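Visitor: Sharing a model prediction with you, sequence too.
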Amino acid sequence: MTFSIVGFDPKTKELGIAVQSKFLGVGSVVPWAKAGVGAVATQSYANTTYGPKGLELMEAGKTAQETLDALTSEDEQAEFRQAGIVDAQGNAATFTGEKCYDWAGGVTGQYFAAQGNILVSEETVQAMAKTFESTEGTLAEKLLKALDAGQDAGGDSRGMQSAALLVVKEKGGYAGYNDRFVDLRVDEHPDPIKELIRIYELQQLYFAPTKEENILEIQGEVRTELISQLNRHGYLENTTEVNDETLFQSLTTYIHTENFEGREQAQGKIDLEVLNYMKK
């Protein structure tokens, strides 16, 4: 009742999972990952111990395939399980028990494993694989595009309900305190993958670092537009003869209220992404 893809980026060392299912809150069950260790997707009558146990085994030095073999060999109900694993060296493995509901199966390639059950056909898994291999961009972008392609190829034969994206990276979480680089869930939605993509774009807006080419000097047309937008949003009452200090204080209040601290610039400058958001 689920299709997923686990992946690894050899350049950034990111590990992640993207998943969709006709199941409420699939993100609370399927994806497990730890930076520098590996990523696990456990599904089809999911044995959620595959997540923490799988990560423990890989942290102890087991490869993805060795980990999957160990997990299934100890599980008396392995015939009903499905799982995909990628380790921190990029090795991938997938498993589909003989009693998983058709269509069920998986495929591995360089740095990824894609799998699904109760699918319209195997085209969903093949589409995920081909898209992951051919897509340029970040690991999150590759996983999302692969998931979307899987849905376009048929997806879960019962329909859609929830989706999730988990990407881990050393000190990749908020303020560098944990490894949850991207951790997003859509628990109930008529089109969960599209909604997940929308939320991911918001996550990037709020938390991705400012691009050097997007740092603008607050002068001329930029200054005029900023004053107009701050006034429109209620952060600046008087728009005539606004001095630099007042403008800076108003912009700072807006940035802190709207959670754009990650894109805050020195006085006299603004991130273009923030200004564009204000215009919407």
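Guide: The structure has been received and is ready for your questions.

Visitor: Going by C-alpha atoms from here, please, whenever you check contacts or count neighbours.
Guide: OK.

Visitor: For residue 97, give its distance to residue 229.
Guide: Between residue 97 and residue 229 the computed distance is 57 Å (CA to CA, to the nearest Å).

Visitor: Next: residue 51.
Guide: Residue 51 sits 47 Å away from residue 229, going by CA to CA.

Visitor: Please apply the same query to residue 3.
Guide: 43 Å.

Visitor: Which one's more surrounded, the two?
Guide: The neighbour comparison of residue 3 against residue 229 (other CA atoms under 10 Å) goes to residue 3, with 32 against 20.

Visitor: tell me which residues in the longest helix anywhere in the chain are buried?
Guide: Longest helix in the chain by number of residues, with DSSP state H as the criterion: helix 192-207. For helix 192-207, the neighbour count (16 or more other CA atoms under 10 Å) marks 192-197, 200, 205-207 as buried.

Visitor: and if you look at stretch 49-66?
Guide: Neighbour-count burial for stretch 49-66 [16+ other CA under 10 Å]: 50-51, 54-59, 62-65.

Visitor: Distance from it to the middle of the chain?
Guide: Its chain's C-alpha centre lies 22 Å from the corresponding centre of stretch 49-66 when counted by CA atoms, centre = their mean, to the nearest Å.

Visitor: first vs last residue of it, how far apart are they?
Guide: Stretch 49-66 end-to-end distance (CA to CA) = 16 Å.

Visitor: any chance of the buried residues of helix 192-207 in JSON lines, with distance to residue 136 too?
Guide: Listed next are the buried residues of helix 192-207 as JSON lines, based on distance: CA to CA, whole Å:
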{"residue": "192", "distance to residue 136": "23"}
{"residue": "193", "distance to residue 136": "19"}
{"residue": "194", "distance to residue 136": "19"}
{"residue": "195", "distance to residue 136": "21"}
{"residue": "196", "distance to residue 136": "19"}
{"residue": "197", "distance to residue 136": "16"}
{"residue": "200", "distance to residue 136": "17"}
{"residue": "205", "distance to residue 136": "20"}
{"residue": "206", "distance to residue 136": "22"}
{"residue": "207", "distance to residue 136": "21"}
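
Visitor: then this one, side by side with the first:
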Amino acid sequence: MTFSIAARCPRTGQVGVALASSSPAVAARCAHVRAGVGAACTQNVTDPRLGPRLLDLIAAGSTARDAVRHTVDTEALVAWRQLTAVGLDGSPAGYSGEHVLGSHARALGADCAAAGNLLRHQGVPLAMVDAFAAQPELPLAQRLLDALTAGLAAGGEAGPVHSAGLLVADAVPWPVVDLRVDWASDDPVARLGGLWRLWEPQQDAYVQRALAPGRAPGYGVPGDRC
């Protein structure tokens, strides 16, 4: 009941996730990013512990493929899970267990991994990968949104979509983009796009407010020496 994409931008070093689901608050459970490490999704009868576990393995030196393989080999209930992972380099990776729900599929790109379960059409993940690759010059968040929109247009999941999320990490320890539509009856993916358009021009200013508040737009103080 979820379709998602985890990705990186080699140009900027950003990593991120975009996803949508018929379940509420999908991004709260399934999306995981870590600056300087990678991005991961854990979905389908979700175990939120698996996202941080994948990122811990990548941070310790594993490739995304090795991190997924190790998790599959050591997690007792992994047959119920669907996983994707992307590091800062190396090949993206994914896994679908034998108990994943309904029509499901995965697709890998040069810098991304997409997956979905209870899909209306098995071509959804591939449509997401193709859309993500289409305009590499765009900000990572926009490319992730384009991929999510393409997945929805390709059929999305079999049921109505009610929640969506967008998560991007950059050079600071916290996500620079963390946007969610936790429950909506009318097109949460479009609503998420509206939130991104609101957030994008303010994104850098909020980082600056944390690192050098006296120099942040609208917060300058005469004689500031930060």
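Guide: Perfect, I can see it now. Quantities reported herein were computed from a predicted structural model and do not represent experimental measurements.

Visitor: Tell me how far stretch 81-92 of structure 1 lies from the chain's centre.
Guide: On CA atoms, centre = their mean, the centre of stretch 81-92 of structure 1 falls 17 Å from the chain's centre.

Visitor: Repeat that for stretch 101-110 of structure 2.
Guide: 15 Å.

Visitor: how far does it stretch from start to finish?
Guide: With CA to CA, one end of stretch 101-110 of structure 2 sits 27 Å from the other.

Visitor: Which positions in that stretch come out as buried?
Guide: For stretch 101-110 of structure 2, the neighbour count (16+ other CA under 10 Å) marks 101, 104-109 as buried.

Visitor: Filter the residues you listed down to the ones in strands?
Guide: Applying DSSP state E to the buried residues of stretch 101-110 of structure 2, the entries found in strands are 105-108.

Visitor: Between these, which sits nearest residue 159 of structure 2?
Guide: residue 105 (16.1 Å; CA to CA).

Visitor: Give me the aligned partner of that closest one over in structure 1.
Guide: Matched across to structure 1, residue 105 of structure 2 falls on residue 105, judged by TM-score structural alignment.

Visitor: Return the residues in contact with that match.
Guide: By CA atoms under 8 Å, 6 or more residues apart in numbering, the contact set of residue 105 of structure 1 is 95-96, 115-117, 122, 125.

Visitor: The residue lying closest to residue 130 of structure 1 once chain neighbours are set aside: neighbour count?
Guide: Sequence neighbours aside, residue 146 is the residue nearest to residue 130 of structure 1 in space, at 7.8 Å (criterion: CA to CA, 6 or more residues apart in numbering). Using other CA under 10 Å, residue 146 of structure 1 has 29 neighbouring residues.

Visitor: What's the local residue count around residue 84 of structure 2?
Guide: Count around residue 84 of structure 2 with other CA under 10 Å applied: 31.

Visitor: Which parts of the stretch 1-150 of structure 1 are strands?
Guide: 2-8, 15-21, 31-34, 38-43, 82-87, 92-96, 105-109, 112-117 (DSSP state E, counting those that start in this stretch).

Visitor: Tell me which of these sits nearest to residue 266 of structure 1.
Guide: Set against residue 266 of structure 1 and scored by CA to CA, these come closest in strand 15-21, at 33.5 Å.

Visitor: Output the contacting helices and strands for that closest one.
Guide: Contacts defined by 3 or more CA pairs under 8 Å, 6 or more residues apart in numbering; DSSP states H and E place strand 15-21 of structure 1 against strand 2-8, strand 31-34, strand 38-43, helix 139-152, strand 162-168.

Visitor: Just send the ones you listed back as TSV, with distance to residue 73 of structure 1 too.
Guide: Below are these laid out as TSV (distance: least, CA to CA, whole Å):
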stretch	distance to residue 73 of structure 1
strand 2-8	21
strand 31-34	20
strand 38-43	15
helix 139-152	29
strand 162-168	27
